[in-house]
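**Q** Build me a model from this:
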Amino acid sequence: MAEQTIRVQLSETKKEKPKSDQLIFGRAFTDHMFVMDYSDPLGWHNASIVPYQPLSIDPSAMVFHYGQSVFEGLKAFRTKDGDIQLFRPRKNFERLNLSNDRLCIPPVDEAFALKAIKKLVSIDKEWVPDAEGTSLYIRPFIISTEPYLGVAPASHYKFIVILSPVGAYYKEGINPIKIAVENHYVRTVKGGTGEAKTGGNYAASLKAQELVSKDGFAQVLWLDGVEKKYIEEVGSMNVFFKINGEVVTPELNGSILAGVTRDSVIELLRHWNIPVSERRISMEELREAYLDGTLEEAFGSGTAAVISPIGQLTWEGKDMVINEGKTGEISQKVYDTITGIQYGTSEDPFGWVEEVEAKTTVK
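**A** Take a look at the predicted model:
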């Protein structure tokens, strides 16, 4: 896509900002949003930052009927010096285009998308909270808008970015959560859309999540969709297990999302010379490790929660209490390091953070 300008229309009114200690994940939204259109043969065009507002979409828009949509999630953080920075945003847009390809959506210019997000965050910089553990969640997404009821890739799309000030994703925070292993329902299979970040994957997970939440579980751990034997991922997180001194995470097999935080955890562990492997791991292997005392730690990783220690796994009616239900040493170290890099309190030897230009000139 050729470089284009971003038209800016500032809101004439400002919303009341929620207090930092009252933030609920994904409930409040900032004053502005980014919108860009796609159509044949123009390509992506009409890039604009406008006041946050409802969308006007035809009832026959293909997204409502065939689910052609993708999204991403990343965050902006305010440092102790008042600067605003992003964490590995280029990885998010790289993954967005992989999702686009799987859903037959035209790719976006990754550099331009990053430029648009920086400008949007700069305009709404007052919404970036500064309390400990808070951030500005960034949600880019693309939907098919062509008014047509034929089953085919659409020829019209909208690329939208909205912003939301957030606190902790789980009410438990960094404290261990309870996870139920799902044996009945299937989220996705190799060859499906599991490695894409598309809404249908999450819709497919809701039933199992609804059922286990009644028993106090925070999330579902999904097994492979064919044999229902091998561990894949938690509903909103990738997953790691420390077994006999080695950290193991399920390998990317076509049905697991390649998490940005997952990649960061693996890089950190290798940087610390902690043994880490990406491979198939079955629930039977995990249960054996639990029974013989070599399952030392478990945690999930994701943009929303960063790191969530797993204090209990329940499979086939039996509870596995991991590390006495306490936060493990590696879980805590990874969490402290990643959040330290994100908030600018720790060294960033990997070049993961990108500064947002707080004094961007709005034209």
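
**Q** make it CA atoms for all contacts and neighbour counts henceforth
**A** Fine.

**Q** gap between Gly133 and Pro165?
**A** 11 Å (C-alpha to C-alpha, to the nearest Å).

**Q** What of Val220?
**A** 26 Å.

**Q** repeat for Ala154
**A** The value you get for Ala154 to Pro165, if C-alpha to C-alpha is used, is 32 Å.

**Q** same deal with Lys197?
**A** From Lys197 to Pro165 the distance is 22 Å (C-alpha to C-alpha).

**Q** Second chain to compare with the first, below:
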Amino acid sequence: MKAYVGPDGEVRLFRPDLNMARMRRSADRVALPVPFDTDALLTLIQRLVELESRWIPNIQGYSLYLRPTIIGTRPNLGVTASDHALLYVICSPAGPYFRAGSARQISLLANGDVVRSWPGGTGGYKLALNYAPTLKPQQLAELQGYNQVLWLLDGKITEAGAMNFFAVIQQDENNWDIITPPLDGTILPGVTRDSCIALSAAHPSRTILPHLPETLRLHAHERTLAMSDLKQWYEEGRLLEAFTVGTAVVVTGVGRIGYEGKDIVLPEHASGRGPVARALYERIVTIQEGKFEWEDWSVVCKSA
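**A** Below you'll find the predicted structure:
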């Protein structure tokens, strides 16, 4: 997760309760000792951020990246669950994830030859072991001119790189579908993913997202998304945009998707994001920085 400085000088965390709950589930999945109190851990993280707030760059798009970590420290070797663990938090100033800046559209290469995760595996958990097998396919995608891999499982989209994937499909002029793959055990339950679903579903009944008309209704869906669907919608002219989301990138537009030797080319936008991606990015960032109040998503770090 990240810590942000708002215009009022207050330091905030974005939906840290979801991060803590996911950490506890993930530690349990790999049989690490998990009797730690997530509320107490969050209190300690808030105090840590207060103490180290000078490291948070006061620049648009920058933050303090936080990585709560737990590792097994059983004092002997063996293929067995660890009964000891070390819990710690890494902090680092962070800027835009992609070197060209946060407005850049990325390209994806759909890959079904190797898989990032599989049913019954660990793809739905935040574990270091999920990342190493993705590095070689990522290198191969870059050699072909793509930024990230779009991971497929039996032709179905799971994630994009280490991010969650969304597609925007037009029903008609005033109704757009916002579709992301379901949490079936192969998808990481991202905090930004959950936020994008909730904000999309709230427009226009509970809030009006930036730059989107009140007459436009967004319909958020968590359902299976196959590459064949994406290709068909593209050929029909109904695929309006695609974007990826995550803590590091927030929301980033997708410019093209390589599939079966051809590219699905999405419309270019001056901001690098389509209208829905741009709206979600701006709303989430303003919530993170304390410029827009939305439910209890932004938590101010203050000592009791």
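
**Q** Would you pull the TM-score for this pair?
**A** Remark: TM-score between the superposed chains equals 0.90 [TM-score structural alignment, normalised by the length of the second structure]; 282 aligned residues with a C-alpha RMSD of 1.3 Å.

**Q** And Gly133 and Pro165 of the first structure? Which one has more around it.
**A** Higher neighbour count among Gly133 of the first structure and Pro165: Pro165, with 26 against 15, using other C-alpha atoms under 10 Å.

**Q** Show me what that one aligns to in the second structure.
**A** Using TM-score structural alignment as the criterion, Pro165 of the first structure maps onto Pro93 of the second structure.

**Q** same thing with Ala131 of the first structure?
**A** In the second structure, Ala131 of the first structure lands on Ile59 (TM-score structural alignment).

**Q** Test my guess that Ala331 of the first structure contacts Pro309.
**A** Rather than Ala, residue 331 of the first structure is Ser. Yes - contact criterion C-alpha atoms under 8 Å: Ser331 of the first structure and Pro309 qualify, at 6.2 Å.

**Q** any residues in contact with both of the two?
**A** Glu297, Ala298, Phe299 (C-alpha atoms under 8 Å, 6 or more residues apart in numbering).

**Q** List the contacts of the second one.
**A** When contacts are counted by C-alpha under 8 Å, 6+ apart, Ala298 of the first structure touches Val239, Phe240, Phe241, Lys242, Pro309, Ile310, Gly311, Ile322, Gly328, Ser331.

**Q** In strands only, show me those.
**A** Val239, Phe240, Phe241, Lys242, Pro309, Ile310, Gly311 (DSSP state E).

**Q** Now flag whichever of the residues you listed is closest to Pro107 of the first structure.
**A** Nearest to Pro107 of the first structure among those, counting by C-alpha to C-alpha, is Val239 at 28.8 Å.

**Q** picking up where we left off before, mean distance, the strand or helix carrying the match of Pro165 of the first structure to its aligned residues in the first structure?
**A** According to DSSP states H and E, Pro93 of the second structure maps onto strand 85-94. Superposed on the first structure, strand 85-94 of the second structure shows a mean distance to its aligned partners of 0.6 Å (mean C-alpha distance after the TM-score superposition for the first structure).

**Q** just checking, what packs against that strand?
**A** Counting contacts by 3 or more C-alpha pairs under 8 Å, 6 or more residues apart in numbering; DSSP states H and E, strand 85-94 of the second structure packs against strand 63-72.

**Q** Repeat the analysis, applying 10 Å as the threshold.
**A** Contacts defined by 3 or more C-alpha pairs under 10 Å, 6 or more residues apart in numbering; DSSP states H and E place strand 85-94 of the second structure against strand 2-5, helix 38-51, strand 63-72.

**Q** Please identify the most buried of these.
**A** Most buried of those by mean neighbour count (mean count of other C-alpha atoms under 10 Å) is strand 2-5; its value is a mean of 26.

**Q** any idea how far that strand is from the chain center?
**A** 16 Å (C-alpha atoms, centre = their mean, to the nearest Å).

**Q** Name the residues that touch it?
**A** Strand 2-5 of the second structure has contacts (C-alpha atoms under 10 Å, 6 or more residues apart in numbering) with 10-16, 46, 49-50, 53-54, 56-67, 91-94, 247-248, 285, 288-290, 298-301.

**Q** now those: which count as buried?
**A** 10-16, 46, 49-50, 53, 56-57, 61-66, 91, 94, 247-248, 285, 288-290, 298-301 (16 or more other C-alpha atoms under 10 Å).
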